[in-house]
Structures are given as C-alpha cells and as structure tokens.
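A.B. asks: Predicted structure and sequence below. I'll ask about it afterward.
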Amino acid sequence: MPKYAYFPGCVAQGACRELYQSTEALAAALGIELVELKKAACCGSGTFKEESQLLEDTVNARNIALAEELNLPLLTHCSTCQGVIGHVDERLKDQKNNDPSYLDRVNGLLAKEHCSPYRGTTEVKHLLWALVADYGLEAISKRVRRQLSGLKCAAFYGCYLLRAQTHLPYDDPHNPQSMENLFETLGATPVRYRGRTQCCGWPLSSYATDQSFKMAGTHIQEALDAGADCMVTPCPLCHLNLDSRQPEVEKVIQQPLGLPVLHLPQLVGLALGIEPQKLGLERHIVSTQPVLTKLGF
C-alpha cells in the first residue's frame, strides 16, 4: 500500500485540528502509511519570498530533504503547503539542471545547520492527488461502506493547489475534475459553480477584511444557488475563511448563508464508514449536522 513522508503543516495542527484527525483516520481506513515529518518547518505560506526567495527555497528544501532521507514522496493535505513546497521543488529541480550554483548555495546554508542536502529525488503530492492518482478511484470505490447518495457537493479548489506550479500532471488547472470525479466515486453529486477555482480571500483577510469576506460570501452564495448541500475544500486556510469566518461573512454581505464546509478527508471518511466524531465534524463553526442527517446519521 502507499507510504508517504507526511507534512501536516501548521493550520491542521492548530486551528483546523479536525483536518489532522480526519487525515489520520482516512489513512488508517485505506491502509496508507504516513511517516510524519516531526522536524519539518512551516512552509511560510508564500510570505517568506516577500523577504527573500532564498529563504523560502532553503526552508522548504530542508522540508523536502527530510522526505528524501526516507526515500518517500512528501504528502501534504494543505493546498497552500502544496503550492509553496511544490513550487520550490519545481524551481530547485530546474536550478539543478540550469544553474547548479544556486542549488549549491541553498545546500551550503543547509550544511551550516547540519541538515541533509536537497537532491531533487522525490515529489511533493497533495492528498487529493495521492487519492485519485496513486490509490485510484476504482480502489476507493471498493472501500465505500456508505454511499453518499443524494448529497450535493460543491468542490472549492481555491488557487494554490492548481496554479502555483508550472506543471500539474494530475488535473487541468483551469477546469479541474479530480474532486468531482472523487465525489461521484463516493456516490455524491458534484455541483459546479463559477468560483470553485478562485481565491477564497484568505490572503486579504488581515488587511482588507471586508473585501476578503465579500469574496468568500460570493463563493458560498454561488454554491448555494447551484443547490449545494455542502462545500468541500482541500485547503485548511480556505476552510478558515469559508467555515470559521462564515458568521462574520454573513454580517459583511448582510445575508444568511449556513453552508457546511467539509475538509476533503472528512467527506471521503464518511463514505468509508468512519464515524463522524472520529473525523472531527463537531469542531466546525457552521454545523455539519444537515450533511449527517441527509446521509442518515
């Protein structure tokens, strides 16, 4: 069965602890082995390069090197981490071929901290890609214990997962289908709407809060208008803006929403027969009970 060097990131170990919990439960149910990278550092969420591209590259070269030590691909369940670390991996592999002196500089900094060098021998893979490309939809379908029949799910891909890297071998960055294909494998009905591949607004939230919340509110309302029972996202930062801040979003746009927002492994976990409490569904700000009721819990 698949085995990965697991990079959980910061948010899943703090504000979205249910993502960490549900990922471990899902991996156990599918027989996926996760070797957690306990010594890994925050990817920087794209902010390190505002100070120094070299800083972002070096910090994340170290994260990738930790996976390389294990001869395993690096797995993350955070789209932002995927975008940042995946982009660094892509850049450094390109530098290795075209400007090895830059990679020597990065590895020189790692050597000063007694860290293993970056070699460019592995890949960075989001949980979504691991499920659809490595494990496979057919294999997942054989593990389904509770068909999600009648549940209308709106995928929210966001931006980092799709467009941070130059090459995306697992999906079309402008018209992705992998989450919708996964929903159908689980028995759910995909709901398509305009904003599913746009930014959630999180990056603006600290300095342009109203604009951030208007973006989030627009996406949520579009999903509701399309008939969605829930929104599903592969990014905990998107989840914070769409779920945790949904009551504040409602105040800014001056209309009620009330759309449950699930993490990707929570939805898959429900279909595999994992109990809701083991997936942390009670931790959400917007109640997930309407989803559970529709599924017969």
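C.D. replies: Cool, got the structure. Residues are numbered from 1 along each chain as shown.
A.B. asks: From now on I want contacts and neighbour counts done on CA atoms only, so please keep to that.
C.D. replies: Fine.
A.B. asks: Relative to the centre of the chain, find the outermost residue for me.
C.D. replies: Ser101 (32.8 Å; C-alpha atoms, centre = their mean).
A.B. asks: for comparison:
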Amino acid sequence: MLRYAYFPGCVAQGACRELYMSTAVLTQALGIELVELKKAACCGSGTYKEDSQLLEDTVNARNIALAESLNLPLLTHCSTCQGVIGHVDERLKEAKENNPAYLEQVNEFLAKEHCSPYRGTSQVKHLLWALVGDYGLERLQERVTKKLSGLNCAAFYGCYLLRAQKSIPFDNPFQPESMENVFRTLGANPIYYRGRTQCCGWPLSSYATTQAFKMAGAHIQEAIEAGADCMVTPCPLCHLNLDSRQPEVEKVIGKKLGLPVLHLPQLVALAVGIEPEKLGLNRHVVSTKPVLEKLGF
C-alpha cells in the first residue's frame, strides 16, 4: 500500500470542498493511504517571500518536518502547494550542503515553536506524480471500470506544477505529457492547445482582475476551439479562476464559454467507477452535466 503525509492545502478545504472530497474518495478506492497533516500551515502560495524568503522557508520547513516525523513523503493535490513547498524543499536541501548556517537559522525558529527540525529526508510529491510514478499507469488502467471513451479532455497544468522547481519527475516542464497519458489510460482523448502550460491568471486577480480574467478566458476559448468537452486541472487555485470565476470571465471577454472544469482526481474517480455525487460534481459553478451525459451517467 502506498502511504503519504497529506497536505490538502487551503482552497480545497474551503472554497472548493469538492476537490478535497474527490481526492479522499479516489485515494481510498485505489488503496492509497493519506495521513492528513492537521497541524500544517498554508504554504503561502508564493506571497510570503514577497516580504521574507526566510518566512516562506520556515513555514514550509515546518510543513515538511511534519511529514518527516512520520517518515513519509509529503503529498499534495495542489499545483501551487507543490511548487511552493517543493521549491522550499530544494532550497533547504541545497542549504544543508552549502549553507548550513541558514538551515540552522530556520530550525532555530522551528525549535522556538516546539516543532521538529527540518532534516531534508522526505519528498514533496503532487498527486499527479504519485499516480504516474508510484501507482503506475498500467496498474491504474487495471482499475478502470468505466472507460471515458469519446471524452475530449484539455489539460490545464498551470505554471507552479511545471516550473516552480528546478526539476520535476516524469515530465518535461515545457512539453508535458503526464496528464495526457493519464487521459489515455482512462480511455479519454487528450486535447492540445497553446495555453495548457501557461498561468491561469489567479496570481494577478487581486490587483489586476481584468487582465487575470482575460488570461483565463483566452485559455478556455482555445480549449473549446480545439474541441474540448472539459478542462482538467491539478490545481485548486486554477480551478477557482477557471470554474468558479468563469461567469465573471465571460463578462470581461464578452463571450459565452460554459466549459466544465474538473479537478484531476474527479476525472480519474469517474473512470474507476465512483458515482458522480460522491465527487461533488454538482458543486461546480459551470455545470458538469454535459460531461456526465456524454459518459452515460
């Protein structure tokens, strides 16, 4: 059995509860054990370092140390969390070798809060990498009970998953195929379009809302024009901008879109025979009914 220390992140536990639900249901069905890190803190989604790099490193060193105390890799289903925590892990592992005084400073802050020290013994791994690399596509294919035949899926990787770290496993950060390979494994058709590896616009949305919505609208339009029935993202923040805010995006670009956006675990869960109502698909802002009807639900 695969076992991970689970870092669910903030958005999936709050604004998009269906993403938290679907990850829990999928991993349970696949026999993957998640030990949730209840004491973990928000990764900061890239904002802490605007004030202090030491702050970002200390907060996330603590998150990683919680996983290390369980002797487990840290698993997240959020691209942003993966990018931030994964990059901190890279930086602190380098510090362990080349700048031990900096790591000691980080661990001194952790000690003041009675936290375990960061040791650099764990891995930070997104659910996508766990499915592709640890669980394996062959094994996943064996679990498929309802092939997603005829469903055209447009991956939206976003930027944090691919390029926040110096290196990523199992894929090319500029020409990725991991999600498309998962789609093929489930029987779905991958749709390629220009914006699939670009930013969704979420980081801009608090201070340049119009520009953020234009970015999101451009990606959604491209996916629709390429023949997509749905967009699939491994990131709750991308999900917020592409699904929850799609009606606002439509107003900004002056065009009706209506493209369903699924979280990666929701899509995989449908293929392994989990009922849609257990995945929170009725909670989406853009109706997922066209997807379910096409699949015969």
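C.D. replies: Received, thanks. The structure displayed is predicted, hence computed values, not measured ones.
A.B. asks: Surely the residue farthest from the centre of the first structure is within a helix?
C.D. replies: Yes - looking at Ser101 of the first structure with DSSP: H, G, I helix; E, B strand; the rest coil, it is inside a helix.
A.B. asks: I'd like to know how far it sits from Asp94 of the first structure.
C.D. replies: 12 Å (C-alpha to C-alpha, to the nearest Å).
A.B. asks: all strands for the second structure, in order.
C.D. replies: Counting by DSSP state E, the second structure has strands at residues 3-6, 33-36, 74-76, 124-126, 152-155, 189-191, 230-233, 261-263.
A.B. asks: Next, the mean deviation of the first one compared to the first structure.
C.D. replies: Yep, that's strand 3-6 of the second structure we're talking about. In the superposition against the first structure, strand 3-6 of the second structure averages 0.2 Å from its aligned positions (mean C-alpha distance after the TM-score superposition for the first structure).
A.B. asks: To which residue of the second structure is the residue farthest from the centre of the first structure aligned?
C.D. replies: Ser101 of the first structure maps onto Ala101 in the second structure when the alignment is built from TM-score structural alignment.
A.B. asks: gap between that match and Gly227 of the second structure?
C.D. replies: When Ala101 of the second structure is compared with Gly227 of the second structure (using C-alpha to C-alpha), they lie 54 Å apart.
A.B. asks: Mind jotting down where the helices sit in the stretch 51-200 of the first structure?
C.D. replies: Listed in chain order, the helices of the stretch 51-200 of the first structure (DSSP state H, counting those that start in this stretch) span residues 53-69, 79-98, 100-112, 127-129, 137-141, 160-163, 178-185.
A.B. asks: buried set for the second one?
C.D. replies: If I follow you right, that is helix 79-98 of the first structure. Using 16 or more other C-alpha atoms under 10 Å as the test for burial, helix 79-98 of the first structure gives 79-90, 92-93, 96.
A.B. asks: Closest one of those residues to Phe297 of the first structure?
C.D. replies: Distance ranking of the buried residues of helix 79-98 of the first structure against Phe297 of the first structure, using C-alpha to C-alpha, places Ser79 first at 29.5 Å.
A.B. asks: residues in contact with the closest one?
C.D. replies: Listed by C-alpha atoms under 8 Å, 6 or more residues apart in numbering, the contact partners of Ser79 of the first structure are His126, Tyr160, Leu161, Pro234, Cys235, Pro236.
A.B. asks: which position in the second structure aligns with it?
C.D. replies: In the second structure, Ser79 of the first structure lands on Ser79 (TM-score structural alignment).
A.B. asks: ok, back up a step: redo the helices of the stretch 51-200 of the first structure as a markdown table? Include distance to Ala15 of the first structure.
C.D. replies: Shown next, in a markdown table, are the helices of the stretch 51-200 of the first structure (distance: least, C-alpha to C-alpha, whole Å):
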| stretch | distance to Ala15 of the first structure |
| --- | --- |
| helix 53-69 | 22 |
| helix 79-98 | 15 |
| helix 100-112 | 30 |
| helix 127-129 | 19 |
| helix 137-141 | 29 |
| helix 160-163 | 19 |
| helix 178-185 | 24 |
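A.B. asks: Relative to Glu24 of the first structure, which of these is closest?
C.D. replies: The nearest among the helices of the stretch 51-200 of the first structure, by C-alpha to C-alpha, is helix 127-129 at 11.5 Å.
A.B. asks: Onto which residues of the second structure does that closest one map?
C.D. replies: By TM-score structural alignment, helix 127-129 of the first structure lines up with residues 127-129 in the second structure.
A.B. asks: mean per-residue distance, the matching stretch to the first structure?
C.D. replies: Relative to the first structure, stretch 127-129 of the second structure is 0.3 Å off (mean C-alpha distance after the TM-score superposition for the first structure).
A.B. asks: ok, and for that stretch, which residues are buried?
C.D. replies: For stretch 127-129 of the second structure, burial by neighbour count (16+ other C-alpha under 10 Å) applies to Leu127, Leu128, Trp129.
A.B. asks: Check stretch 200-210 of the second structure too.
C.D. replies: In stretch 200-210 of the second structure, counting by 16+ other C-alpha under 10 Å, buried: Cys200, Gly201, Trp202, Pro203, Thr209, Thr210.
A.B. asks: Point out the ones among the residues you listed that are inside helices.
C.D. replies: Thr209, Thr210 (DSSP state H).
A.B. asks: and the buried residues of stretch 200-210 of the second structure as JSON lines, adding distance to Glu142 of the second structure?
C.D. replies: Converted to JSON lines, those look like this (distance: C-alpha to C-alpha, whole Å):
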{"residue": "Cys200", "distance to Glu142 of the second structure": "33"}
{"residue": "Gly201", "distance to Glu142 of the second structure": "37"}
{"residue": "Trp202", "distance to Glu142 of the second structure": "36"}
{"residue": "Pro203", "distance to Glu142 of the second structure": "38"}
{"residue": "Thr209", "distance to Glu142 of the second structure": "44"}
{"residue": "Thr210", "distance to Glu142 of the second structure": "45"}
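A.B. asks: ok, the buried residues of stretch 200-210 of the second structure vs Glu56 of the second structure, which is closest?
C.D. replies: Nearest member of those to Glu56 of the second structure, counting by C-alpha to C-alpha, is Pro203, at 16.7 Å.
A.B. asks: For that closest one, which non-adjacent residue is spatially closest?
C.D. replies: Ala212 (7.9 Å; C-alpha to C-alpha, 6 or more residues apart in numbering).
A.B. asks: Tell me if I'm right that that neighbour and Leu204 touch.
C.D. replies: Yes - judged on C-alpha atoms under 8 Å, Ala212 of the second structure makes contact with Leu204 at a distance of 5.4 Å.
A.B. asks: burial of the residue opposite Glu18 of the first structure in the second structure once aligned, as a residue count?
C.D. replies: Aligned by TM-score structural alignment, Glu18 of the first structure pairs with Glu18 of the second structure. Close neighbours of Glu18 of the second structure, defined as other C-alpha atoms under 10 Å, add up to 22.
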